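Visitor: Sharing a sequence plus its predicted fold:
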Amino acid sequence: MLHRRFAKEERAQLCDRALDYFSEVDRPVPSNELVRVLFPRARLENGHGPQLLREVLRRDRRFQEPRNGTWDLIGARFHHLDLADARFCVVDLEATGSNPRRDQVIEVGIVVIEGLRITRRYSSLVNPGQRIPVWIRKLTGIDDSVVADAPSFAEVAPEIVDVLRDGIFVAHNVDFDERFLRGRLEAEGIHQPWWPTLCTVRLSRCLLTDQESYRLDALAEGLGIDLDQHHRAVCDAEAAAQILLHIVRDHAPELGIRTVGELLVSSRGSVRKQAS
């Protein structure tokens, strides 16, 4: 059973069954639970079920394994939500380094998009409780004196969670921002459910293939988007939000991308323009 190869039709049926189950339970699903759903009569040795599951689902871009041993439908609660009805929360963090276990946030910027327009901007400096490294000071312009009177991360964490509630977590290099923010929230005892995430770097690489560079500053310049203070959180979040709006307004319709689920899937691979 472990080394079994699935015919295209059988694989499609299993993926549809998984899709129905995700839609029914509306949450991430542990591998062993999903194995029982897809292979109710199979007798599998320990460890074989998850491997078999990967063989079925890994080629279907609707599914992801955000944590080892747990699967999710990409943006399950938003899969059929029209883009115009979605709430996107575009996040940028500035920090003392890249390790959420050791380093601290020094600035948070969040730009909220609803109805395909910006409806809110959240920005806060954060006192990290440690010296800001020289290279970070040079990069951001934020030094110890700038954050001396700023609130601690523990003080702003509830505000951040409130702003992000019921939204799609968007960032330019989302893996860093989401992982870092989640790590700092967990350090404060706040265990946040998994957000559906969207990366404007990957989305731009897939849908804006004519750009020379996908760095935030270069992409903003290429699209005529203002970025006045690069490496300041709310300014970078604003630029990433404008990039997302450019894609959703100007490119998604001609590619037949109408729902959040379709947009999330498109960021994981190439999309062909639909014939008119």
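Guide: Thanks, I have the structure now. Numbers count the residues shown, from 1 in each chain.
Visitor: C-alpha from now on. contacts and neighbour counts both.
Guide: Fine.
Visitor: Flag every buried residue along the helix or strand encompassing Glu186.
Guide: Assigned by DSSP states H and E, Glu186 belongs to helix 174-187. The neighbour-count check on helix 174-187 (16 or more other CA atoms under 10 Å) flags 174, 176-178, 180-185 as buried.
Visitor: Could I get those residues in CSV, plus columns for distance to Val35?
Guide: Compiled in CSV, the buried residues of helix 174-187 are given as follows (distance: CA to CA, whole Å):
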residue, distance to Val35
Val174, 29
Phe176, 31
Asp177, 32
Glu178, 28
Phe180, 31
Leu181, 31
Arg182, 28
Gly183, 29
Arg184, 33
Leu185, 32
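Visitor: Next, the residue nearest to Ala233 when sequence neighbours are not counted: secondary structure please.
Guide: Spatially, and ignoring its direct neighbours in sequence, Ala233 is nearest to Gly109 (4.6 Å; CA to CA, 6 or more residues apart in numbering). Judged by DSSP: H, G, I helix; E, B strand; the rest coil, the three-state class of Gly109 is strand.
Visitor: Now for Gly109, how many residues are close by?
Guide: Residues lying near Gly109 (other CA atoms under 10 Å) number 23.
Visitor: who's in contact with it?
Guide: 91-93, 121-124, 233-237 (CA atoms under 8 Å, 6 or more residues apart in numbering).
Visitor: For the stretch 51-200 of the chain, which segments are assigned as strands?
Guide: Here the stretch 51-200 of the chain has its strands, by DSSP state E, counting those that start in this stretch, at 63-67, 70-73, 87-95, 105-114, 117-125, 168-171, 197-199.
Visitor: most tightly surrounded among these?
Guide: Highest mean neighbour count among those (mean count of other CA atoms under 10 Å): strand 87-95, with a mean of 27.
Visitor: ok, structure two:
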Amino acid sequence: MSVQAITWALDQECKTATDKAVLMVVANYVGPDGTTFVGQETIARQACCSIKTVERALAIFESAGWIVRERRHRRDGSRTSDLIISIGPNHPEKRAQDQTDNVSDRQAPNRQPVQTKQTTSPNLPDCVSGLTSFEPLEEPLGEPSPPKRADANARRGSRIAPDWTPSPECNAFAAREGLTPEETARAAAEFRDYWSARPGRDAAKLDWPATWRNRVRQIADRKRPAGAAGGAKTGGHRPQPVSMAGLLAERRRQAPIPPDVPGEGRILRAV
């Protein structure tokens, strides 16, 4: 990038803003020797215009005496980007000191940067006479965010393995719930086949040992007698239905007989 070329391009008067943008892009690629090999596709992309607009603008610049274009060909005879020579500004280097171009036999411009101020941060580009380069930063400014795909997969769970078998801890839990080794083996086979054949997202679980323990509890509850199943809540006694006649008879039996009423007959007052 030639600072002289950019400073000179800023002072030129163009008919349209698009022509000005094309001129600034070309000046940004001009080296200290006043030449550049930038292609028209690159100019059009950075100036936000079409290639036809770039061709028209370069023809205007050439007719105004601002640039000179020289056609270039590859060694196989095909066309490549033109050599653009900036005529307007004075450049510090001479073309006689240029290096050899590896695309054609023409001398290539020297692209050594001219640095006038050292920046304090290694993540920021060097400042050249108050202008900064438009090249992307090589290092990120902040710490990269950790990948979240593994956490998302963990929250979704996984399907049961085709060769799943209960672990020793799972077998011990089944034994504590009252299952025999034969019942545990049969329950494990049914558990594996059921979840292997179940389709959809419901077949993915976060904790398969916990799912197995829930299944063991269901089997153990079915094995317990009816009184034992209700004993945890009612003390082993199933509550019996109570009728109004039975309630009145019980109240009549427990109520004391008034001393002023002869015999055992009495009127039960409503409470």
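Guide: Cool, the structure landed. Note that this is a predicted model, so its numbers are computed, not measured.
Visitor: What would you report as the TM-score here?
Guide: After superposition, the two chains reach a TM-score (TM-score structural alignment, normalised by the length of structure 2) of 0.23; 88 aligned residues with a CA RMSD of 5.0 Å.
Visitor: roughly how far apart are the closest residue to Glu114 of structure 1 other than its chain neighbours and Glu55 of structure 1?
Guide: Closest residue to Glu114 of structure 1 apart from its sequence neighbours, by CA to CA, 6+ apart: Arg87 at 4.9 Å. Distance, Arg87 of structure 1 to Glu55 of structure 1, using CA to CA, to the nearest Å: 33 Å.
Visitor: what's the answer for Ser23 of structure 1, then?
Guide: 21 Å.
Visitor: ok, now Phe153 of structure 1?
Guide: Distance from Phe153 of structure 1 to Glu55 of structure 1, by CA to CA: 42 Å.
Visitor: Of those two, which one has the most company?
Guide: Phe153 (23 against 16).
Visitor: looking at it, the more buried one is touching Glu107, isn't it?
Guide: No. Taking contacts as CA atoms under 8 Å, Phe153 of structure 1 lies outside contact range of Glu107: 9.3 Å.
Visitor: What angle do strand 105-114 and the helix holding Glu186 of structure 1 make with each other?
Guide: Calculated by axes from the mean of the first three to the mean of the last three CA atoms, to 10 degrees, helix 174-187 of structure 1 forms an angle of 110 degrees with strand 105-114.
Visitor: what angle do helix 174-187 of structure 1 and strand 87-95 make?
Guide: 80 degrees.
Visitor: Count the neighbours of Thr53 of structure 2 for me.
Guide: That count, for Thr53 of structure 2 with other CA under 10 Å as the rule, works out to 17.
Visitor: show me what contacts it?
Guide: Ala44.
Visitor: any idea which helix or strand comes after the host helix or strand of it?
Guide: Assigned by DSSP H and E, Thr53 of structure 2 belongs to helix 51-63. Where DSSP H and E defines the elements, the next helix or strand beyond helix 51-63 of structure 2 is strand 67-70.
Visitor: For that following strand, which helices and strands make contact with it?
Guide: For strand 67-70 of structure 2, the packing partners by 3 or more CA pairs under 8 Å, 6 or more residues apart in numbering; DSSP states H and E come out as helix 51-63, strand 83-86.
Visitor: Can you give me the buried ones in it?
Guide: Buried-residue list, strand 67-70 of structure 2, by 16+ other CA under 10 Å: 67-69.
Visitor: Make a markdown table out of the contacts of Gly109 of structure 1 and add distance to Ile113 of structure 1.
Guide: Putting the contacts of Gly109 of structure 1 into a markdown table (distance: CA to CA, whole Å) gives the following:
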| residue | distance to Ile113 of structure 1 |
| --- | --- |
| Val91 | 11 |
| Asp92 | 14 |
| Leu93 | 18 |
| Arg121 | 9 |
| Tyr122 | 12 |
| Ser123 | 15 |
| Ser124 | 18 |
| Ala233 | 16 |
| Val234 | 14 |
| Cys235 | 15 |
| Asp236 | 15 |
| Ala237 | 11 |
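Visitor: Confirm for me that Thr36 of structure 2 is in contact with Arg69.
Guide: No. Using CA under 8 Å as the test, Thr36 of structure 2 is too far from Arg69 to be in contact (9.9 Å).
Visitor: Now the common contact residues for these two.
Guide: Common neighbours of Thr36 of structure 2 and Arg69 (CA under 8 Å, 6+ apart) are 83-85.
Visitor: out of the buried residues of helix 174-187 of structure 1, which one sits closest to Ser266 of structure 1?
Guide: Within those, distances to Ser266 of structure 1 taken as CA to CA reach their minimum at Val174, with 15.3 Å.
Visitor: wait, doesn't that closest one sit right on Arg202?
Guide: No. Using CA under 8 Å, Val174 of structure 1 is not in contact with Arg202, being 9.2 Å away.
Visitor: From Ala9 of structure 2, how far out is the residue lying closest to Ala21 of structure 2 once chain neighbours are set aside?
Guide: Distances taken as CA to CA, 6+ apart put Ala47 closest to Ala21 of structure 2, at 5.4 Å, once the chain neighbours are dropped. Using CA to CA, we find Ala47 of structure 2 at a distance of 14 Å from Ala9 of structure 2.
Visitor: thinking again about what came up before, what's the most buried one of the helices and strands packed on strand 67-70 of structure 2?
Guide: strand 83-86 (a mean of 21).
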